[in-house]
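A predicted structure for the sequence below; I have some questions about it.
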Amino acid sequence: MAGPATGTSRLLRVGMGAAAAGLLMIYNSVDLAPASDPGPGQAAPPAATASASPGGAASPAAAAKPAAPVLKRSKPTRLRIPQIAVDAPFTELTLNPSGELNAPPPEDKNLVGWYRDGVSPGERGAAVVAGHVDTAKGAAVFLLLSLVVPGNKVEVQRADGTVAVFVVDSVETFAKNAFPDQKVYGKTTDSQLRLITCGGVYDKKRKDYLDNVVVFAHLESSRKA
């Protein structure tokens, strides 16, 4: 893996437009494409030049058996993926005055981010969790994200004292210049999770990775913490 850039600014750029929200992280973080139709009680992210139409279908694995009951809104507090030794706290991602979504602070390599105005993990819809694959300080929380496989469990501890347990359906890599907005952010009838980081080749000239790794997962169950 190519080394990261030396810059310290880590921002998710949000372009303004008429239809949906596009969140584009620079450097070696994550590139978030538009999200569509937030559920009841969820604020819509800022609009962007790209758009995603609603109507995305649930994954095949999720459709194989009845979906777990969706949970009420509650902010996530901790993410655990035992297979790749991830055990990390969450930070809330917010917009800065320029309309850019701040990424998780690069000085903390064991930290994942959740856009606090989006779907919370366990709610109906596709909740998005972003993390660095590496930073100027070295390997970061999602370094091994591409190694998870279908059937692996992802646990999200929530502020309401519940743990939402997701099962991985697939792991895919997409070129950043051809990111499938609808596939990742399309409307869902159940509770799903998207874990996103950078991947592929590191372009030293652009100081950015060329791809995004996306883990698709669905809610299997929930329990008390």
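Yes, it's here.

going forward, measure contacts between C-alpha atoms and count neighbours the same way
Will do.

okay, now Ala21: neighbour count?
Neighbourhood size, Ala21 [other C-alpha atoms under 10 Å]: 25.

same thing with Thr173?
17.

so which elements touch the longest strand anywhere in the chain?
Taking DSSP state E as the criterion, the chain has its longest strand at strand 208-224. Under the contact definition 3 or more C-alpha pairs under 8 Å, 6 or more residues apart in numbering; DSSP states H and E, strand 208-224 sits against strand 162-175, strand 191-203.

how about the longest one: buried residues?
Buried positions in strand 162-175, judged by neighbour count with 16 or more other C-alpha atoms under 10 Å: 162-171, 173-174.

neighbours of the closest residue to Pro76 other than its chain neighbours, just the number please.
The spatially closest residue to Pro76, leaving aside those adjacent along the chain, is Arg158, at 4.3 Å (C-alpha to C-alpha, 6 or more residues apart in numbering). Applying other C-alpha under 10 Å, we find 22 residues neighbouring Arg158.

distance of Arg158 from Val215?
Arg158 sits 20 Å away from Val215 when distances are taken as C-alpha to C-alpha, to the nearest Å.

go on, Tyr185?
Look at Tyr185 and Val215: by C-alpha to C-alpha, they are 12 Å apart.

for Ala21, same thing?
Going from Ala21 to Val215 by C-alpha to C-alpha gives 20 Å.

what's the helix or strand where Thr77 lies packed up against?
Following DSSP states H and E, the helix or strand that holds Thr77 is strand 76-81. Applying 3+ C-alpha pairs under 8 Å, 6+ apart, one finds that strand 76-81 contacts strand 86-93, strand 153-158.

count the residues that sit near the closest residue to Ile81 other than its chain neighbours.
Spatially, and ignoring its direct neighbours in sequence, Ile81 is nearest to Val154 (4.9 Å; C-alpha to C-alpha, 6+ apart). Using other C-alpha under 10 Å, Val154 is surrounded by 25 other residues.

pretty sure Val154 sits against Leu79.
Yes - Val154 is in contact with Leu79 according to C-alpha atoms under 8 Å; the separation is 7.3 Å.

re earlier: hmm, the residue nearest to Pro76 is touching Pro89, no?
No - counting by C-alpha under 8 Å, Arg158 sits too far from Pro89 to count as a contact (10.6 Å).

please compare the first structure with the one that follows:
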Amino acid sequence: MKAAVIVFPASNCDRDAQVALKEISGTEPHMVWHAQTELPDADLIVVPGGFSYGDYLRSGAMAARSPIMAAVIERAQAGVPTLGICNGFQILTEAGLLPGALLRNAGLDFVCGTRTLRVENTDSPFTRSFSQGDFVRFPVAHHDGNYTADEDTLDRLEGEGRVAFRYVESVNGSARNIAGVLNDQGNVLGMMPHPERVISPLLGGEDGAKFFRGLIEAVS
């Protein structure tokens, strides 16, 4: 399994993604700098968390226009599984690969800690290792994770089974407690929580390891 992790200025979870992918797949992922214009051959693309470009303008707005993103968009639209975590989710919405937007958290507070999510969809490479209705515990750490979309879009996401994860309790004000959404092909997932941070009991849990094992099996 070959993976590519995109690295932006001020990314701070790119190495977490690198470690998780290497630990679980046994293969070192490609680390792709944002200024490159071509992606290596990859079965999986990861757009990691962080504060790309210092979150200037809007979170993810500048990163979505980085040179490498044209290649990411092309590969994602061609069907390559693409995962955006936290700031990566923001970048994917800004790039038009996912609907909706991520606003400032309700209450304008930075939220940080482990939260419980419910698995809503298992028909994707990202969620195949879970059963619908399973509860998982992933860390969150964000200031702009309040997912929003118009009611028609939210209804369509619900009706098409494109809500992948939902917060059990409100974390940031997200519409309908949405924590992660899929594109219409099911090969692009954006999620605010961090599965890459819980791949070992030493890190506080293994739900992230289960997430990545299923994903790696699906794309291998």
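Cool, the structure landed. As the structure is a prediction and not an experimental result, all values here were calculated from the model.

TM between them?
Once superposed, the chains reach a TM-score of 0.31 (TM-score structural alignment, normalised by the length of the second structure), with 123 aligned residues with a C-alpha RMSD of 6.0 Å.

out of the helices and strands packed on strand 76-81 of the first structure, which is the most enclosed?
The highest mean neighbour count among these, using mean count of other C-alpha atoms under 10 Å, belongs to strand 153-158: a mean of 24.

the inter-axis angle of that strand versus strand 76-81?
Counting by axes from the mean of the first three to the mean of the last three C-alpha atoms, to 10 degrees, strand 153-158 of the first structure lies at 160 degrees to strand 76-81.

how much space between the residue nearest to Pro60 of the first structure when sequence neighbours are not counted and Ala63 of the first structure?
Excluding the flanking residues, the one nearest Pro60 of the first structure by C-alpha to C-alpha, 6+ apart is Asp169, at 7.8 Å. Note on Asp169 of the first structure: its distance to Ala63 of the first structure, by C-alpha to C-alpha, is 10 Å.

got it, and Asp31 of the first structure?
Distance, Asp31 of the first structure to Ala63 of the first structure, by C-alpha to C-alpha: 27 Å.

residues touching Lys87 of the first structure, list them.
Actually, residue 87 of the first structure is Asp rather than Lys. Listed by C-alpha atoms under 8 Å, 6 or more residues apart in numbering, the contact partners of Asp87 of the first structure are 78-81, 110.

in a helix, Arg213 of the second structure, correct?
Yes - remark: Arg213 of the second structure belongs to a helix, assigned using DSSP: H, G, I helix; E, B strand; the rest coil.

excluding chain neighbours, what is closest to it?
Ile24 (6.5 Å).

neighbours of that neighbour, how many?
14.

does it count as helix, strand or coil?
helix.

shouldn't it be in contact with Gly214?
No - applying C-alpha under 8 Å as the test, Ile24 of the second structure and Gly214 come out as separate, 10.1 Å apart.

I'd like the next helix or strand past the host helix or strand of Ala179 of the second structure.
Using DSSP H and E, Ala179 of the second structure sits within strand 178-182. Counting by DSSP H and E, the next helix or strand C-terminal to strand 178-182 of the second structure is strand 188-191.

that following strand packs against which elements?
Packed against strand 188-191 of the second structure by the contact rule (3+ C-alpha pairs under 8 Å, 6+ apart) you find strand 82-85, helix 87-94, strand 178-182.

hmm, try it at 6 Å
strand 82-85, strand 178-182 (3 or more C-alpha pairs under 6 Å, 6 or more residues apart in numbering; DSSP states H and E).

count of residues packed around Tyr167 of the second structure?
With other C-alpha under 10 Å as criterion, Tyr167 of the second structure counts 22.

isn't it right up against Leu117?
Yes - here Tyr167 of the second structure reaches Leu117: they are 4.5 Å apart, a contact under C-alpha atoms under 6 Å.

quickly list what's touching both of the two.
The overlap between the contact sets of Tyr167 of the second structure and Leu117 (C-alpha atoms under 6 Å, 6 or more residues apart in numbering) is empty.

where's Arg15 of the second structure, which helix or strand?
Arg15 of the second structure is located in helix 14-25, with elements delineated by DSSP H and E.

what element comes up after that helix heading to the C-terminus?
Later in the chain than helix 14-25 of the second structure, the nearest helix or strand by DSSP H and E is strand 30-33.

tell me what that next one is packed against?
strand 3-7.

next, the angle helix 14-25 makes with the strand it packs on.
On the basis of the same axes, to 10 degrees, strand 3-7 of the second structure is oriented at 170 degrees to helix 14-25.

re the thing from before, can you pull the residues that touch both of Arg158 and Pro89 of the first structure?
Common contact partners of Arg158 of the first structure and Pro89 (C-alpha under 6 Å, 6+ apart): Thr77.

could you redo the helices and strands packed on strand 188-191 of the second structure as JSON lines and give each row distance to Arg137 of the second structure and mean neighbour count?
Supplementary listing: those in JSON lines, determined by distance: least, C-alpha to C-alpha, whole Å; neighbours: other C-alpha atoms under 10 Å:
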{"stretch": "strand 82-85", "distance to Arg137 of the second structure": "15", "mean neighbour count": "26"}
{"stretch": "strand 178-182", "distance to Arg137 of the second structure": "12", "mean neighbour count": "26"}
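
would you list the ones you listed in CSV and tack on distance to Ala71 of the second structure?
Shown next, in CSV, are those (distance: least, C-alpha to C-alpha, whole Å):
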stretch, distance to Ala71 of the second structure
strand 82-85, 12
strand 178-182, 19
